[in-house]
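Colleague: Sequence plus the predicted model coming up.
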Amino acid sequence: MGDALRHVHSGKVRDLYALDDGRLVVVASDRVSAYDHVLETPVPDKGRVLTQLSLWWFERLADVVPNHLLTTDLPAEAPPEWAGRAMVCERLQMFPVECVARGYLTGSGLADYRATGQVCGNPLPPGLEDGSALPEPIFTPATKAAVGEHDENVSFEAVERAIGAPVAAELRRLTLAVYRVGEQIARERGIVLADTKLEFGARPDGTVVLGDEVLTPDSSRFWPADSWQPGRPQRSFDKQYVRDWLTSPASGWRRDSGEPPPPLPDDVVQRTRERYLEAYARITGRPLGTVAP
């Protein structure tokens, strides 16, 4: 591809390429990660959903927080398969923390609550169940793990020690602000936004900027509002279908085996793809690949 476009990093889902002028090209692949493994089976169109949905949300969050998007016009060296799944972004100094907002109790937050009655130091009332709505959204940060490692929930005080109290407070404020806007818009479209994970970085002048992706099925839990019912696992528009299959007897895989997960069957791939496409269509009001009215 020449010196103008060089690969600098691959994460669980995204690949980063540097341009000579200092900008980054962020490419969302169709890779799927689950239980700290990158699966060998891709889900077609997944990367396009992540990128296009992030672009849709960036527009609606512009008054809440600046983001890293510069343009969707790709350099001439970009291969054709990047169309619809890549964006040119500014380079940021990323903060080493996963910024998570929860409005509902599930996942690792539910496990913490059952063990301690709290989530990341946030005390919660007794009697909550899987899927319960919280009295108000809470900030539950986590460490940012490398590929193959596991994010660990941490206290707000741990974030303060890592990046300083003023920046920690700003990340908490922005995370909860993004969640509240996203939760309201999703609810208007019949979707419960249970929780979401954000990443932020800093410009050279110290401005805090939203990076990576925002309010996608990879970074968030989306549940159909008409079937939400606390006390049981919820139907979801994210990769929970993949997680459920991996932990079912049908997969023959155990999380504690130390072995990589098996390939996904065709029907699991198709149903997961359908959930990503449905999430995009429900939120944006149009199918993937169509032009905004």
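Modeller: Sure thing, it's come through. Numbering: from 1, shown residues only.
Colleague: all contacts plus neighbour counts: C-alpha atoms, from now on.
Modeller: Noted.
Colleague: Please name the residues that touch Val82.
Modeller: Careful, residue 82 is Trp; it's not Val. Trp82 makes contact with Val27 under the criterion CA atoms under 8 Å, 6 or more residues apart in numbering.
Colleague: Check the gap between it and Leu210 for me.
Modeller: As defined by CA to CA, to the nearest Å, Trp82 lies at a distance of 22 Å from Leu210.
Colleague: Break down the stretch 101-250 of the chain into its helices, ranges please.
Modeller: 107-116, 156-163, 165-188, 240-246 (DSSP state H, counting those that start in this stretch).
Colleague: which ones are touching the residue nearest to the spatial centre of the chain?
Modeller: Nearest residue to the geometric centre of the chain (CA atoms, centre = their mean): Ser219, 1.4 Å. Counting by CA under 8 Å, 6+ apart, Ser219 touches 196-198, 213.
Colleague: Do you have the strands of the stretch 1-150 of the chain handy? List them.
Modeller: Assigned by DSSP state E, counting those that start in this stretch, the stretch 1-150 of the chain shows strands spanning 5-10, 14-19, 24-28, 33-34, 37-38, 69-71, 86-89, 93-94, 97-104, 118-119, 122-123, 133-139, 142-143.
Colleague: second one coming, line it up with the first:
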Amino acid sequence: MNAAIPAAPVLTGWTHAYSGKVRDLYVPDAGEASAEAPFTGRGDVVLVVASDRISAFDHILETEIPDKGRILTGLSLWWFEQLNVPNHLVATTVEDGVPAEVAGRAMVCKKLEMFPIECIARGYLTGSGLAEYRVSQTVCSLPLPAGLSDGSRLEEAIFTPSAKAEVGEHDENISYTQMVDTVGADAADALRKLTLEIYSRAEEIARERGIILADTKVEFGTDPATGVITLGDEVLTPDSSRFWDAQLWAPGQAQPSFDKQYVRDWLASPESGWDRASDTPPPALPADVVERTRARYVEAFERLTGATFA
């Protein structure tokens, strides 16, 4: 059970089409384009707006994190510039057609034919991969060496796909064979190579800044105009990746991360009074948890990009 998603803002030239855990999706209005609405009438683009919503334990919380949407968008735009991979960006500024009401947190993007797969690269063992490893010494059916613990670095990064779930549901880890059955052998091979290429490049960049990229999730679609597999959605943000402070990395325990860890920890603590196994939604977050979570997102942005978040 989730908190109700707030109504998406009304934007000139755009019609709200869908709201996810964090993002709102718009399609262009029908009609003639104008200076105020240059994308009106086009069927090949969408507007993706990152809200300040935050989710935890498959619930969308009623409390938002100020500036989170701007941080996620800013980081994604920065990473798109670092990666030599085709991406879905069309416009990112008001001058190029992004509505002023959502400037800084929105991107006009190519309308892709998305693959129903979450493409995940893991360079370290943690999370759901660790849980599977403890049972079978595998991750997504890939065998790993014995003796690994929470936070262990893998000899080389592995590709571990998952099947996309509906809002409020948990993505399901699948084997590469299951992925081939879903998207075909050629597409599966291309997606695996692109995902590992992105992880390798990003891991190197992050490490230069004293940050470990433990794992990351990326999404791809096919550009209908060219047939090229194209990187979409967000990329390498604290919502889609695990970033750890390299100086604090210590295998054998949970690693402090640059994400919503404060939110998860508080919800799981007796202080919250929330029973995760119940049907009740999570409670509102206290101000100090909101502020510490925001500060962690800002720190990730600033350490990775080298820019001050304003």
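Modeller: Good, I have the coordinates. Because the structure is predicted, anything quoted here is derived from the model rather than measured.
Colleague: circling back: can you put the helices of the stretch 101-250 of the first structure in TSV and add mean neighbour count?
Modeller: TSV is the format used below for those (neighbours: other CA atoms under 10 Å):
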stretch	mean neighbour count
helix 107-116	16
helix 156-163	16
helix 165-188	18
helix 240-246	16
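Colleague: Just the closest of the contacts of Ser219 of the first structure to Met94 of the first structure, please.
Modeller: Distances from the contacts of Ser219 of the first structure to Met94 of the first structure were compared by CA to CA; the smallest belongs to Leu198, at 11.3 Å.
Colleague: corresponding residue for that closest one in the second structure?
Modeller: With TM-score structural alignment defining the correspondence, Leu198 of the first structure maps onto Val218 in the second structure.
Colleague: Count the residues that sit near the closest residue in space to that match that isn't next to it in sequence.
Modeller: If the residues on either side of it in the chain are set aside, Val218 of the second structure comes closest to Cys119, at 5.2 Å by CA to CA, 6 or more residues apart in numbering. Here the number of neighbours of Cys119 of the second structure (other CA atoms under 10 Å) works out to 24.
Colleague: and if you look at Val22 of the second structure?
Modeller: For Val22 of the second structure, the count of nearby residues is 17 (other CA under 10 Å).
Colleague: what's the longest strand in the second structure?
Modeller: strand 211-222 (DSSP state E).
Colleague: neighbouring contacts of it?
Modeller: Surrounding strand 211-222 of the second structure, the residues in contact under the criterion CA under 8 Å, 6+ apart are 112-115, 117-125, 191, 195, 199, 202-203, 206-207, 228-236, 240-246, 304.
Colleague: can you rerun that using 6 Å?
Modeller: Here strand 211-222 of the second structure makes contact (CA atoms under 6 Å, 6 or more residues apart in numbering) with 112-115, 118-124, 203, 228-232, 240-246.
Colleague: Likewise for stretch 17-32 of the second structure?
Modeller: Contacts with stretch 17-32 of the second structure, where a contact means CA under 6 Å, 6+ apart, come from 13-16, 40-41, 46-51, 53.
Colleague: can you name the two of those residues that are farthest apart?
Modeller: Once CA to CA is applied, those give Gly41 and Arg53 as the farthest pair, at 29.6 Å.
Colleague: the more surrounded of those two?
Modeller: Counted by other CA under 10 Å, Gly41 of the second structure and Arg53 do not tie: Arg53 has more neighbours, with 21 against 17.
Colleague: Can you tell me what the more buried one aligns to in the first structure?
Modeller: Here Arg53 of the second structure is matched to Arg31 in the first structure, going by TM-score structural alignment.
Colleague: Report the separation between Asp20 of the first structure and Tyr113 of the first structure.
Modeller: Using CA to CA, one obtains 48 Å as the distance from Asp20 of the first structure to Tyr113 of the first structure.
Colleague: same check, this time on Arg161 of the first structure
Modeller: 24 Å.
Colleague: In contact with the aligned partner of Tyr133 of the second structure in the first structure, which residues?
Modeller: Alignment note: Tyr133 of the second structure maps to Tyr113 in the first structure; criterion TM-score structural alignment. When contacts are counted by CA under 6 Å, 6+ apart, Tyr113 of the first structure touches Val119.
Colleague: Distance to Pro141 of the first structure added to the helices of the stretch 101-250 of the first structure, as a markdown table?
Modeller: Listed next are the helices of the stretch 101-250 of the first structure as a markdown table, based on distance: least, CA to CA, whole Å:
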| stretch | distance to Pro141 of the first structure |
| --- | --- |
| helix 107-116 | 11 |
| helix 156-163 | 7 |
| helix 165-188 | 9 |
| helix 240-246 | 21 |
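Colleague: so which of those gets nearest His68 of the first structure?
Modeller: Each of the helices of the stretch 101-250 of the first structure has some distance to His68 of the first structure by CA to CA; the shortest is helix 165-188, at 14.7 Å.
Colleague: I am finished for the moment; much appreciated.
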